[in-house]
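[1] whatever this is, show me its structure:
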Amino acid sequence: MDFALFMERYGYKILLALMVLMITAFIGWEVVFKVSIIIKGLGLETGGAFLVIIVLLIIVFRLGEQES
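    Got it, this is the predicted structure:
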């Protein structure tokens, strides 16, 4: 299979996967950035920030379990 045939068959799937990956990474980075701003705004040290992140992760996973 040559490259042109490969891109004709699978090119749109590769582009779609790359777009989804970039959008997900952008949204994830925005969430991490906002959480770090909130933690700095609260004046928490490293241990407190770690605790806040753990609590937020637990809340998110619990909400995900309830929806499914």
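
[2] could you use CA atoms for every contact and neighbour count after this?
    Noted.

[3] correct me, but Ala49 touches Ile39?
    Yes - counting by Cα atoms under 8 Å, Ala49 does reach Ile39; the two are 6.0 Å apart.

[4] distance from the helix or strand that contains Val31 to the middle of the chain?
    Element membership of Val31 [criterion: DSSP states H and E] is helix 3-42. Here helix 3-42 shows a centroid-to-chain-centroid distance of 8 Å under the convention Cα atoms, centre = their mean, to the nearest Å.

[5] to compare against the first, here's the next sequence to fold:
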Amino acid sequence: MSKITKSGAYSISEATYHADALLNVPTLNKTTAHVMLTRSPRHAWLQHPRLNPDYEPEVKPTFVLGKA
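    I've put the predicted structure just below:
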């Protein structure tokens, strides 16, 4: 999928959404906003795939069970 250039509804994969690869700039998603409000902006930065160059997604067996 190419980069999004205008607002609208788009069909994107879960992997693309979580990789934050839809715009030329990092975006704010629900999880990042929640972390920023309940922990700190630094915690949000650490868990963001495009802001933290050392980011590695956490993989747990329970994550697989949650996918339909």
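
[6] let me see the TM-score of these two.
    Taking TM-score structural alignment, normalised by the length of the first structure as the basis, the two superposed chains have a TM-score of 0.31; 39 aligned residues with a Cα RMSD of 4.0 Å.

[7] still on that earlier bit, buried residues, the helix holding Val31 of the first structure. List them.
    Within helix 3-42 of the first structure, the residues that qualify as buried are Val35, Ile39, counting by 16 or more other Cα atoms under 10 Å.

[8] what do you get for stretch 34-44 of the second structure?
    Quick answer for stretch 34-44 of the second structure (16+ other Cα under 10 Å): Val35, Ala44.

[9] ok, back up a step: tell me which residues of the very next helix or strand once past the helix holding Val31 of the first structure are tucked away?
    Per DSSP H and E, the first helix or strand lying C-terminal to helix 3-42 of the first structure is helix 46-67. Residues of helix 46-67 of the first structure classed as buried under the neighbour-count rule (16+ other Cα under 10 Å) are Ala49, Ile53.

[10] ok and helix 46-67 of the first structure relative to helix 3-42, angle-wise?
    Interaxial angle, helix 46-67 of the first structure versus helix 3-42 (axes from the mean of the first three to the mean of the last three Cα atoms, to 10 degrees): 120 degrees.
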